[in-house]
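**Q** Return a 3D structure for these sequence lines:
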Amino acid sequence: MSDSLKKYSFSDLLKQGKIRIPKIQREYAQGRADEKVEEIRKVFVHTLLLVVKGKRPATELDFIYGSNRKGAFEPLDGQQRLTTLFLLHWMMGMELRVAEDRKHSVFTYETRNTSEEFCDELVQHDALQLVKEALAVSKKQCKDLPPSAIIKKRDWFKWEWKYDPTILSMLVMIDAIFHEMGEDWNMDMATCRQNLEHITFHLLNLGDFGLSDELFIKMNARGKQLSDFDKLKSTLEEELQMQQKETNEQGLPLATEADEEMWRSMMDGAWIDLFWHKYARQAIIDTESEDADARKKRRLAAAKLSEVQFKKLLLRLIALQLLENDNTSKQLAEAAYDMRESNIDGLLFAYTDSLTELRSGEKHAVVPTTTPTLNFKQLIQDVCSLICEDSNGIYFEISYLLPDTSHIEKDKRTLFDSFLDTNVPNDVELTFYAMLLFLRAFPASKTRKNEQELAAFHFDKNLHRAWLKNLEAWVRSARNILLNDNNNQRIDKLQFSKEATFSLKQMVKDLATYVHEEGLNLEKDRHAVKKFLKDGTKNYQRLDNQSLAEERLKAALSLLDDEWEERIDEVEQHPYLWGQIRCLLNWSDNHLDAFKKYSERLLGMLGCIKDYSLTYYIAMLTFMPNCWEENNRLFLYNKDRDNSFKRYLREHTREGQAYGKNIKALIDLWTDSYPAMSAIDFLKALIADRQENCAPWIQCLVKCPTILDEAWNKRIYSQSGHVIIAQRKTLNGHCLDPILLYLRNVCQKDKIENDRFTFYDSKGEYEHAFQLQTDNHQYLVEWYGTEGEYSIKTDHETAAIVFAQQDMIEHMEKIIHGCGLAKGSQVTAMG
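**A** The predicted structure follows:
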């Protein structure tokens, strides 16, 4: 932590000089006679006095920040806490008069003359003497007489002070401290005063950062505390003003007055209007018929949401700026990388902290190229590029014009919406960044309503259809390349994300170069982006180049034939595939008719996998018994990056091998041998036709498919010829024998009492075994060696008998079905 943020006590702060509450601040409020405030005051004073009494080692009051002006520290946040600390120190008998003249208080209010006079007068009097007097009178009269009552009766207490809300609040706080001390006023006050040093706060002196006291200038007429959004707004304005005093190494100012004018105009104009229209306008309309309280509550919530979303946009755009800058330090990059709503506020602290050393000296006007600073021109351009206005004066964001097929998920949330989610994953952030890069390189043609407007926002989509098609093609391709469940290239770490960021910048540069060299116009040629993709050959670091190759092939096919474009668009919209169709392109060998047939079959099969997964798994095992061996799994219908059908459909392990080869083979069989059947009927027919020729463990699954539910992520292993299903990622955990699980299921189905059969897994008393108690005998079935056999040991045989798998299953089925178990018998331990 920098020196500017070290811990201070109230007396530490006074060592630097006076404390003055500036005019822009509101009245002292912690002493208000309000139930909510009273509860807050009670808890706060109790906490402070625990430290004063030595019952608590210390307490920290968070951040207090402000700046030095005219020989005094003026708090811009922390006024309430500092005022309470002033009163607490006075009550404990601290000397709080200015040493030079002893006529003025070291702590004063500039908000009203009366408040200033009261502070100066108060410190002239001994608080502990007032306390003694109040205690004595209270004891004598047997009723409470607070110090405030005594103060108000003093001849030095002016009549007009009774109407100053700050003074009245101070008197309430004095009484609160008096009552909270209670019987402890007889403590050693010297010790109490020493304990005051353990009440600390972090001091942020804005002067150390080159900032002025305008941070909190945005106050309403009642002096209401700024919202988080207003604080951000003012902080950025301060930074903008600071940059006007700074130059780069070429002598050019980092920002200009024109930038500030544009910034203020946009912040209070089109930008906030966008968020108001998007998040609050409809809520206001919807609440017209509600009662006043409900209407007010919902409208306030809508207004707050507008501000929160606006704040997130600004901070995340700033984060993108820092991440795309080669010179951003690791510490600052880490702050920019953490875009979670709960943490994004820390970005500006990290940013200002990164400039502390540069701006702490008297001469810091020249900012080196290697020092990242906010680029306000770029930030203004970026926000403006996202905003459009229709003919009715309603503002909307640009991705609203794109079809649902360009969204991150198959829902109604635009890319803009996804970027402003509470948490924004790397793939969403980078897809949004790709759109932003496109808007920078090929800005939309917008018009002004009149000459007075500083920026143009009116956008008629009907006049820019070609440009919108190019934007759609770019965003969809970027989404398909970057989406976590569409690629095998990790972008889930800071370094990976930065590498992908730089590659996207290069890709847009390559697009701009291509457009220029080919003489293309994105406003006239709707296929410009697809032409770039078709002709591209370059690979890019950290982008999934297999997905990029798929986008290039889709672009090439779409340019060949409009029907290709229609079919690709149609299949890509499937909620599970969602942009990933390379298996279909591979299977069809770029033939449209084959593509249509495979598409129809695959979508049907995926629907069946989703709704009848066990039927699919059993059918696949009867059709291709070793289908699990290559990956030790059957895959899941989810969007997991590593263990999903989607992953299987986009990879092949050997050159020339089809993507998702087992599913392709299954679909080929369906097409060739069962063409008229639905997917589910085909799978059932396949199971019926092939189950007799399957391995015994698969036949057990056919009879009892729910056995597969015992397998974690549908993982299957072979251990010394023994097929087992796993309950963890590896064989180190509990593993289960599917044949023995089947025997357990037979017992359960025959309603045999649970205490008569026992299943043992790989970690059981017997490794992979099944024990059964009948009327007459006990049976212990165990996996036997490596030849795919089982042994059965009974209590009346001296040695175990070895069975082939199918023979053992049939033998035990007969015993279970016809054993005539005696109720209440117990399985006894066998040696």
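
**Q** only C-alpha atoms for contact and neighbour calcs from this point on.
**A** OK.

**Q** I'd like to know which elements the longest helix belonging to the chain is packed against.
**A** With DSSP state H applied, the helix covering the greatest number of residues in the chain is identified as helix 292-323. Counting contacts by 3 or more CA pairs under 8 Å, 6 or more residues apart in numbering; DSSP states H and E, helix 292-323 is packed against helix 228-243, helix 270-279, helix 281-286, helix 330-337, helix 376-386.

**Q** any chance of those in JSON lines, with mean neighbour count and distance to Leu122 too?
**A** Below are the helices and strands packed on helix 292-323 laid out as JSON lines (neighbours: other CA atoms under 10 Å; distance: least, CA to CA, whole Å):
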{"stretch": "helix 228-243", "mean neighbour count": "18", "distance to Leu122": "34"}
{"stretch": "helix 270-279", "mean neighbour count": "20", "distance to Leu122": "46"}
{"stretch": "helix 281-286", "mean neighbour count": "15", "distance to Leu122": "50"}
{"stretch": "helix 330-337", "mean neighbour count": "20", "distance to Leu122": "46"}
{"stretch": "helix 376-386", "mean neighbour count": "18", "distance to Leu122": "48"}
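
**Q** Proceed likewise with the subsequent sequence, for comparison:
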Amino acid sequence: MSNNPTSKKLNFLQLVSNEEAIYENETWQPLSKIEIPIIQRDYAQGREGKEELRENFLKFLLEAVNGTPKELDFVYGSVRNKILQPLDGQQRLTTLFLLHWFVAVKENKLNDELKNLLTKFTYETRTSSREFCIDLINKGIIYNPEQNISTLIIDSSWFFLSWKRDQTIKSMLTMLDDIQQTFKDETEVWDKLNNISFHYIELQNFGLSDDLYIKMNARGKPLTDFENFKAKFEQHINKEGWESNAEATETFSHQIDTLWTDLFWNYRDKTENVFDEQLLNFFRTMAVINYTLKAPKDDKFRRMIDLLRGGQKVSFNQYLDLGCFDEDYFKTLKLVLNKISDKSGLKTFLSDTTYADERDIFTGAIKNNLGYAELLKLFALYQYLACENDIDKVNLQNWLRIVRNLVEAHRLYYDNANTFADSILFLSKLIPYRNRIVEYFKDSVNPEDKGFPKFIIEEEKTKANLILQNDDWKNAIIEIENHGYFNGQIGFILDWCKDENGIYNIDKFKEYTEKAKAVFSNDGLKNFDNFLFERALLATGDYLLSIGRNYSFLISKGRNERDISWKRLLRDDNKQRKVLKSLFDNINPTTLFQDLEKIIADFSDKNDWRYYFVKQFEMIDNCGSQKLARFNDNNEFDILLLGSTMTSGFHKEYYSYSLFVELKEKLSLDESSYKDQKSVDYWKYFELNGQQIAFDCKTGKFIWTINNDWDNKQEYDDREKVILELTGESY
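**A** This is a model prediction of the structure:
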């Protein structure tokens, strides 16, 4: 007997018929049965998550039915007692079995002779799977094109509901539904099924032992998502001819199995020792970038960006349909991975993370969790790496500095895909000038260009102009730019250091820089006890920012950072920023606290609504985490201190609470004595010896009632009289 494999080209019916299908004693002999062995895995092509595999395979089979003969991969088998047990090909053979059964039923071809042939295909894996196949053939259904074929089968009297728990049967039902959808409009298909063939190889001639057969079958785990993706990507590369001239050691196939594997291995799941998800996410992140650059910015664009950035699985075909995987994508991906891959992990190019944290960017890419601002930094970094053979670190740093400044100035506004797209398209136009970006920005960038707000671009042009003047300006600008809170946004200092002729003064710039560093930490406004800075600033002028119907004393970071943060005040050239400049003009970093205290002490206008906010820190302290107050524009006396964003939450009334604060220590009042409320319609007041003291914002008078009888109240025009009545002392 020959030890060389012998193959024969067959179709499915030839394999199960009495035609020669087994090579034994150097001749082909009839096959009695095809039996899926018990050590094989369940039928998997119909499983959830295999939609793309089914779609591709059925399209392939449909092409054969439509007149293009198709050959499947080899089917390997081992024969015992004229029973073929497939070693490789179980999945394909099962799908062919189901296709032949469906077409026979649909075209009324399922006679007794064909039933006998099809019953030669059976499963040893489970009794339920075997019996299902037998009943499917012999008892079957009456085909109705208006119903899913799985429904017809499940509703049949012969179908046991317990079979739904059999993974192979579940997969068969799913595949039959997909076969029905693919072939429902095809006619006279039966004879055309002969166009589908494969090469059968009898492995018994290899002298395989039972142990080796079992070991080979034990590998019967389905290919991982990564293995499927990799194979399809390689096919796509070859089909498009993107590597026709590449050295063998530089091809995608070689790199992904060697150099790139060394990189991703360092970021593997150490429990399972796999990095499939990490590598697929990197490809996905790069696809987000390419799709954003190429796709029309229509209604579909935002939905597809959400899909690509989300957690839902994206099939290879979907990537192709969206145009993500084109030659530009492939070249950039390959160049970037070659640059950043190293056995010891990620190869980085900058010594610090001031402008871009290369490790955080890569980690975010392999987790698919980068925000829009970080995606822009990834784009800028990786585009630069892809464009350069030798990385000039100074030029790279200059490039990333400009990108950091633009992105961070606009960060709070990256709340949708279109804003992100505008910015990435703007940056893509700068790529050709990456190695002289400061000069290009100064001379050639148009502030009206779409991508970033005009004032952001103008600030960068101003800085570029000053930086190119001399090193003194360059060093001063870069130092304060890199302050952790300003993060490149220093337009307020540039504005303040101009003289009356619009000339920038370096000494003034440095002076305001020192004051800014004295007031702001990397996290925002420094922690001034008892709101010392806010009160001194309010004494200087009304600096509050609005959010809806409310006004805020400002926060450093938080949910409403975009609307009521110090960043917004520093960014917008408006009256509030002018108030801050006035305060800065009256403070010195070496005597900062004394200066602030003096400004507060000098504020003396009791008729100004700001008075008690300035004089009593408790007033701001009771404005909640977002430091919110509500003012009625039509009534100067109607001011509420909000514990939350709405008046449906607990809140206090300004004048009654300021009186309470003034008397609290003197009369030993407990904080619980003040009754805040959850409605503007209820009185806010404090209690003292059975009396209720409140302020009527409608009349501008304090009121005094006993035992909550608000219809019988005493009114006071003068706050001092109230204090005298309550304390027995003159004010």
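
**Q** picking up where we left off before, mind putting the helices and strands packed on helix 292-323 of structure 1 into CSV with distance to Phe645 of structure 1?
**A** Below are these laid out as CSV (distance: least, CA to CA, whole Å):
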stretch, distance to Phe645 of structure 1
helix 228-243, 44
helix 270-279, 37
helix 281-286, 41
helix 330-337, 31
helix 376-386, 36
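
**Q** Determine which of the ones you listed approaches Lys36 of structure 1 most closely.
**A** Using CA to CA as the criterion, the shortest distance between Lys36 of structure 1 and those is 21.3 Å, found for helix 228-243.

**Q** Asn204 of structure 1 falls within a strand, correct?
**A** For residue 204 of structure 1 the amino acid is Leu, not Asn. Yes: in this structure, Leu204 of structure 1 lies within a strand as judged by DSSP: H, G, I helix; E, B strand; the rest coil.

**Q** Any idea how many residues pack against it?
**A** The local packing count at Leu204 of structure 1 equals 21, with neighbours defined by other CA atoms under 10 Å.

**Q** so where does the closest residue to it other than its chain neighbours fall, helix or strand?
**A** For Leu204 of structure 1, the nearest residue in space outside its immediate sequence neighbours is Tyr65; the separation is 4.4 Å by CA to CA, 6 or more residues apart in numbering. Element membership of Tyr65 of structure 1, judged by DSSP states H and E, is strand 59-69.

**Q** cool, and Leu602 of structure 1?
**A** Here Leu602 of structure 1 is covered by helix 592-611, with elements defined by DSSP H and E.

**Q** before we move on, what about Gly311 of structure 2?
**A** When secondary structure is defined by DSSP H and E, Gly311 of structure 2 falls outside every helix and strand.

**Q** Please say which position in structure 1 it maps to.
**A** Under the alignment by TM-score structural alignment, Gly311 of structure 2 pairs with Ser342 in structure 1.

**Q** Give me the distance between that match and Asp421 of structure 1.
**A** Taken as CA to CA, to the nearest Å, the spacing of Ser342 of structure 1 relative to Asp421 of structure 1 amounts to 11 Å.

**Q** Have a look at these two and say which one is more surrounded.
**A** Neighbours were counted for Ser342 of structure 1 and for Asp421 using other CA under 10 Å; Asp421 has more, 16 against 10.

**Q** What's the separation between the more buried one and Asp382 of structure 1?
**A** Using CA to CA, one gets 19 Å for the distance from Asp421 of structure 1 to Asp382 of structure 1.

**Q** that older thread, closest to Leu649 of structure 1 out of the helices and strands packed on helix 292-323 of structure 1?
**A** So among these, helix 330-337 is nearest, using CA to CA, at 31.5 Å.
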